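1. Sequence first, then the predicted structure, then my questions.
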Amino acid sequence: MTSITLHNTKTRKKEALVPIKPGEVSMYVCGPTVYDRAHIGNARPVIVFDTLFRLLRHVYGADRVSYVRNFTDVDDKINARAAETGQSIREITDGTIALYLEDMDAVGALHPTHMPRATEYIQPMVDMTADLIEKGHAYEAEGHVLFAVESYADYGKFSGRSLDDMIAGSRVEVAPYKRNPMDFVLWKPSDADTPGWASPWGKGRPGWHIECSAMAHELLGESFDIHGGGNDLMFPHHENEIAQSKCAGHDFANIWMHNEMLQVEGKKMSKSLGNFFTVRDLLDQGVPGEVIRFVMLSTHYRKPMDWTEKKAKEAKQTLETWTLLTKDVEPSENLDAEFVSALANDLNTAGAISEMHKMKTEMRFADLKAAVSFLALTYQLDSIAEEVFDWIVDGLDVEPKIKKLILEMSEARVAKNYAKSDSIRDAFNAANLSVQFDADGGVTYKREEGFDPSKLEGLI
């Protein structure tokens, strides 16, 4: 069995993946808050962990991998969007989830094994919160329940933050009822216009962090193998997940993986800079989903990724070439060993793509087609690219050589070197290639049935 090594954020080093349950792998990845379209940066973790999902399924078997990616469908941003639009919260979240899945389908992402909505797991969140109060790790204050960070000695160890950094990065308004500025909300009260559920502390709704801890526990158990997400979630979200889960008595995740952030043309994506766009914006501009995916996979997930028009153009050209070369080829039954080895080495997708370029150079088109399919990069050619395929023979583009022969034939005619002109003409006929010169000096050519460029070998 292929050995997979992954960089563990928790230990700051690469580790062999040793499943908790032998032969089975479990993975949880933080999903979107569903109030708006997914922007291009949101697509990166989806594509990264979809690729890991595919690798795990390849190594362990499709039915031996459990992948959970949640939807946060209770949030103040959703409430604000409902107030702005006049839509109900359920209408907004249902519609946004559908659009999200449509966009992620377009970039080739498989659906995870489970896609829980936070609102479907309110009771487990209430139960975990009550348990934390009972164990002395949380307290009630003015209708809120807060986690007491001082009760967890390792708080801050995961993200490696200093006390000042954690206070500054907590992103939570410091309220007078908090015992410590870093204490975070597990449960908060809801008014008549805000979604809420019954609890021992009154009508309310969960805080953000408790959602993932409760859903991961319900779907994957006391402990699981991999927890993933963008590195912007390391603090406070993942730090808080670990604290509350550990204090609730759960071992939680063994390996933590974080992808780096995305830039656009070398700059941070921002609406104020005019470089902010969604996945749907790109798709509507005619950028195929496979091109988006290829660009994302061309950079290792732990490195910052720069989206540029140049990269998108080059990705399209590469995918067209690969498709042309493999169009009438049956894929290999087994994936190339070096290709799999690159992926198994901390999900080195850039290395895997390098192996695919090597397959193309070495004319191992069956291996290339299998790898293209595995990475969900199968590309639909447009009509122009289809015409190019007419001149790909045994993996080689013969059209430039044909054009060279036509030029030589034309020059021979002008020079009245009819022996050379006739020999090229006869070779074209033998190869079933029709060539017509018009009165203005133009030329048209096309391959006929039975086209055989080997008949031109003596001249090319």
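-> All right, it came through fine.
2. rest of the way, CA atoms for contacts and neighbours
-> Noted.
3. which other residues reach stretch 47-66?
-> Stretch 47-66 is contacted from outside by 1-2, 23-27, 29, 67, 107-110, 112-114, 220, 228, 259, 293, 296-297, 301, 343-344, 347, 374-375, using Cα atoms under 8 Å, 6 or more residues apart in numbering.
4. Comparison target below:
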Amino acid sequence: MSMRFYDTRQASLREFAPLQPGRVGLYYCGATVQGMPHVGHVRSAIAFDILTRWLEYRGLDVTVVRNVTDIDDKILEKSAASFAPDFVAPQHYRDREEWFALAYRFEQEFLRAYDTLGVRRPTYEPRATGHITEMHELIAELIDAGHAYPALDDSSDVYFDVRSWGEYGSLTRQRLEDLQEAPDADPRGKRDPRDFALWKGHKSGDPVSASWPSPWGRGRPGWHLECSAMAGKYLGREFDIHGGGLDLRFPHHENELAQSTASGRGFANFWMHNGMVTYEGEKMSKSIGNTISPEEMLAEASPRVVRYFLGQAHYRSQLDYKPTSLTEAAAAVERVDTFLANARKRLGGEVVPTQVPSAFGAAMDEDLNVPQALAALHETVRAGNTALAEGDDDAALRTAGEVVAMTGVLGLDDAVVADEPSGSAAAALGTLIEAQLQARAEARAAKDWARADEIRDLLAAAGVTIKDSADGAAWSLGR
């Protein structure tokens, strides 16, 4: 087994070997919970969920950390707006909402979206506000090493000194003199306008509850500091993979890398970034109205279809949404599900996952190439349909097992709504539906068309779609 992944820092494909044999530490950036999840958030989560599933399929024990940024300027701004006398609450806001309540509410919305789309819960999902002590320790290490300093004014801010670290800019291959000023604090307290905040002193307009005591004065952590501190706590001073969206490379990941390595930590061995989601080739923007949310996608298609669409492109490439995208994804998913339904009917029970085909494995080993892996999936489905048509039950059983193994790696089988059956419940439902289909077949054979239509209508009312063919009736759940 040999896997290669693209390392953003090296700008090349590298052979992946865990730092500890048999074990992988993966950290990827979660949400700043200041609003509803957008499609970029869930695309990133799905990409790293697929990575995790593949590493595990290859026999590795994976520890996954995904942070929650639950203290941030935007969270405070939205909370403050809810207390304004003339505030008119948008549909998803509530009047007079404390910052921590707002953050927690949106955190639950993210979890709901992740769960619905089959993104498995990480091993650890730490909140920034729960790790202030670790952040203080990292700041102290940087000050002692000469790479950070308290503000030159009385603001209680602490800054990272970018000029003190010669490798600053190495992740994104930028020269310091070409970089813009860091916008995260008042530049009057900085040695260099490009220095970024590690600790942000408490401002008079902010709630006291959104600040913590520190050796440098009361305040709250800078955004970049949070991830370095939490990654270090849960994965150690050096770990295998740091991931996130391409938009986080600068300044967030660049600053994480600088402050972590300047403190003497090895930090991430690989940096992996997923591409953005566009709308018909253009960047999504609320101002021009070309956005679509996960919530809107799930109103149009099943979670399994939405998961397929959001995971179908190569993780590093741009994923373009078009009004026909979910229809196309639904057709692809239906081909897979129809084959499996027909196979279960022919073979008389559930299909047990076996091994993925070699073409699928080779594609996933080469930088998680999901498009080529999907080609292998659909080729296997075609072979399985041929086996069913020719009455070759052994080949049908083999290909069905391979298909279920592949859909499991891709996470399609875990993308369900809360009231959708899975596991033993799904098996029980299948048995009941098959009994109804048998009764319908008997009614049709007896030319009792009224009874046959009655059964079909009953199943349709329950959300069961029936498709008749020369081999009999196949059924599926979905919208």
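-> Done, it's in. In this text, all values refer to a predicted model and were calculated from it rather than measured experimentally.
5. Can you give me the TM-score here?
-> The TM-score (TM-score structural alignment, normalised by the length of structure 1) is 0.81; 401 aligned residues with a Cα RMSD of 3.0 Å.
6. Just the contacts of stretch 47-66 of structure 1: which are in helices?
-> The helices, defined by DSSP state H, take in 220, 293, 296-297, 343-344, 374 from these.
7. hang on, the earlier thing: out of the contacts of stretch 47-66 of structure 1, which are buried?
-> 24-27, 29, 67, 107-110, 112-113, 220, 228, 259, 293, 296-297, 301, 343-344, 347, 375 (16 or more other Cα atoms under 10 Å).
8. mind checking which helix or strand the residue nearest to the spatial centre of structure 1 is in?
-> Centroid-nearest residue in structure 1, with Cα atoms, centre = their mean: I47, separated by 0.9 Å. Here I47 of structure 1 is covered by helix 40-60, with elements defined by DSSP states H and E.
9. buried stuff in that helix?
-> 40-60.
10. next one: stretch 339-348 of structure 2
-> Of the residues in stretch 339-348 of structure 2, those with enough neighbours to count as buried (16+ other Cα under 10 Å) are 339-345, 347.
11. With distance to S469 of structure 2 added, can I get those residues in JSON lines?
-> Converted to JSON lines, the buried residues of stretch 339-348 of structure 2 look like this (distance: Cα to Cα, whole Å):
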{"residue": "F339", "distance to S469 of structure 2": "12"}
{"residue": "L340", "distance to S469 of structure 2": "15"}
{"residue": "A341", "distance to S469 of structure 2": "13"}
{"residue": "N342", "distance to S469 of structure 2": "10"}
{"residue": "A343", "distance to S469 of structure 2": "14"}
{"residue": "R344", "distance to S469 of structure 2": "16"}
{"residue": "K345", "distance to S469 of structure 2": "13"}
{"residue": "L347", "distance to S469 of structure 2": "17"}
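12. Narrow these to those in helices?
-> 339-345, 347.
13. show me where the stretch 351-460 of structure 1 has helices.
-> 365-374, 383-389, 399-414, 418-430 (DSSP state H, counting those that start in this stretch).
14. List the contacts of the shortest one.
-> Looking back up the chat, that one is helix 383-389 of structure 1. 320, 324.
15. Please tell me how far that helix is from the chain's geometric centre.
-> In this view, helix 383-389 of structure 1 has its centroid 29 Å away from the chain centroid, taken as Cα atoms, centre = their mean, to the nearest Å.
16. Over to the third one?
-> From the chain centre to the centre of helix 399-414 of structure 1 is a distance of 47 Å (Cα atoms, centre = their mean).
17. what range in structure 2 does that helix sit on?
-> Counting by TM-score structural alignment, helix 399-414 of structure 1 pairs with no residue of structure 2.
18. likewise stretch 232-248 of structure 1?
-> Using TM-score structural alignment, stretch 232-248 of structure 1 pairs with 247-263 in structure 2.
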